[in-house]
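J.: Build me a model from this:
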Amino acid sequence: MLESLIQTLAVAALPVIFAITLHEAAHGYAARHFGDPTAWQLGRISLNPLRHIDLWGTIVIPVAILLFSGGSFLFGYAKPVPVDFGRLRNPKRDMLWVAAAGPGANLFMALCWAGMLKLAWLMPGNDFTLPLSEMSKIGIMVNCVLMVLNLMPLPPLDGGRIAVSLLPHKLAWKFAQLEPWGFPILLVLLFTGILGTVMNPLVIFAARTIESIFGLY
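T.: Here you go, the predicted model:
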């Protein structure tokens, strides 16, 4: 059992770290593009995962959850990239694109991992093929989970910020007031099983759609 979990951790480490950290980097790239250089000035616009890793959120918590769930569940986060929405050229409109950049990065990575899985299937069998195949499967699923989770319309998740951007000003202001309660609400949904009930069909649909594009499903 322990040996199996160690193998899972070894294979999952790379896709999980990149899924979490590049999600944050994408927010920084988008913010700079739309006029807010805060993340760039702090050196957070980087594809180097080390700039985004949070000891607890990126390493300790994901490993602990993976161990205690027997490898069946994973959750984590990176250091949030600072975005000053007031410095965007059009704060309400541009907030949508800055928020969507994170899930967009996860979608892109899921597609890349699907391409890697297809490559692994086409390669002649060797010692590298199986680990690449398993890593790619994890990469697809982890990125689909993060994409779906972050698109939930709950501040401060990306989906909540997208909703604030799209709603009329008065409704957007009222909806944004939920942000201090967003994380506690998310934890309640997680531990009551509601979050999994809502997310699982969407994650499976996203993963299968991506796999079907590459003829994997």
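
J.: hey, let's count contacts and neighbours off CA atoms from now on
T.: Fine.

J.: who's in contact with the helix or strand hosting residue 187?
T.: Residue 187 belongs to helix 179-191 when assigned by DSSP states H and E. Identification of contacts with helix 179-191 by C-alpha atoms under 8 Å, 6 or more residues apart in numbering yields 154-157, 195-196.

J.: The structure of the following sequence is requested for comparison with the preceding one:
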Amino acid sequence: MENFLAFPVELIPYVIVVLMIAFTFHEFAHAYVAYKFGDPTAKKQGRLTLSPLAHLDPFGTILIFIAGFGWAKPVPVNRFFFKRPRLAGVLVSVAGPLSNLVIAFIGNALYLILFQTGAFAAMPENIAMVTDQFLRILINLNIVLFIFNLLPFPPLDGYRIIEDLVPNEIRAKMTQYENYGIVLFLILVITPLDQYTIQPLFDFGREAVMTLFNLLLQPLR
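T.: Prediction:
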């Protein structure tokens, strides 16, 4: 069974906890920014909450364990309520991935603090091991979700950002072919093609993000 999973079986409990944190804050960020720009849709549907049960998507969650990446239940957004739909749309879309980047940064900073202060060494061995595993997965999985959600495929945030940046005529054409984009996206992420398309982007993106973190956290070293 483990051959079909993206994570070793013993790490699954950590992954579940991290997913609840990552997905919940990601979707809450979308809902919160939309609400601040005047859209009450997510709030009325119970999505302006930090309860994981309101945000988890069954298929997107299962895919995390199989492919190593996935998604939560998209937050409903009604652009009718936005005074500046394009600006608000971009900021709402960016808010989700940015929340994952912030979580990964906080996890990285905490890990560095625990290491540099000797807190890891002072912990009982079993607690130090659990803390180490949890923070590593918290950092890595949130970086993956940050990169993954910025990919320019529907229904991901990266695609929505492009929609709000391009002229209306191009946006209309994108809408016509959106279903084909979803099919292409699924083919790329659930077939071996991901090793030649999605995975190299993850590798490059992860390295870039960790380089940024190292620069920002240099004073703690």
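
J.: Just want the most central residue of structure 1.
T.: residue 146 (3.2 Å; C-alpha atoms, centre = their mean).

J.: ok, that residue touching residue 103?
T.: Yes: Residue 146 of structure 1 is in contact with residue 103 according to C-alpha atoms under 8 Å; the separation is 7.1 Å.

J.: hang on, the earlier thing: report the buried residues of the strand or helix carrying the residue nearest to the centre of structure 1.
T.: Assigned by DSSP H and E, residue 146 of structure 1 belongs to helix 129-150. Neighbour-count burial for helix 129-150 of structure 1 flags 129, 131-133, 135-150 (criterion: 16 or more other C-alpha atoms under 10 Å).

J.: Stretch 102-121 of structure 1 now?
T.: Residues of stretch 102-121 of structure 1 classed as buried: 102-107, 109-118, 120 (neighbour count, 16+ other C-alpha under 10 Å).

J.: these two touch, right, residue 32 of structure 2 and residue 48?
T.: Yes: the pair residue 32 of structure 2 / residue 48 is scored as a contact, 6.3 Å apart, by C-alpha under 8 Å.

J.: What does residue 30 of structure 2 correspond to in structure 1?
T.: Superposed on structure 1 with TM-score structural alignment, residue 30 of structure 2 falls opposite residue 27.

J.: so that match, which of the three states?
T.: helix (DSSP: H, G, I helix; E, B strand; the rest coil).

J.: One more: residue 171 of structure 1?
T.: Going by three-state DSSP, the secondary structure assigned to residue 171 of structure 1 is helix.

J.: Check the gap between it and residue 177 of structure 1 for me.
T.: Here the criterion is C-alpha to C-alpha, to the nearest Å. By it, residue 171 of structure 1 lies 10 Å from residue 177 of structure 1.

J.: rewinding a little: ok, average deviation of the helix holding residue 146 of structure 1 from structure 2?
T.: Following superposition, helix 129-150 of structure 1 is found to deviate from structure 2 by 1.2 Å on average (mean C-alpha distance after the TM-score superposition for structure 1).

J.: Tell me the counterpart residues of stretch 74-81 of structure 1 in structure 2, please.
T.: Here stretch 74-81 of structure 1 aligns to structure 2 at residues 68-75, judged by TM-score structural alignment.

J.: Now do the helix holding residue 187 of structure 1 and helix 129-150, the angle between them.
T.: 130 degrees (axes from the mean of the first three to the mean of the last three C-alpha atoms, to 10 degrees).

J.: before we move on, which element is the nearest residue to residue 130 of structure 1 once chain neighbours are set aside in?
T.: Spatially, and ignoring its direct neighbours in sequence, residue 130 of structure 1 is nearest to residue 120 (7.6 Å; C-alpha to C-alpha, 6 or more residues apart in numbering). Assessed by DSSP H and E, residue 120 of structure 1 sits inside helix 91-122.
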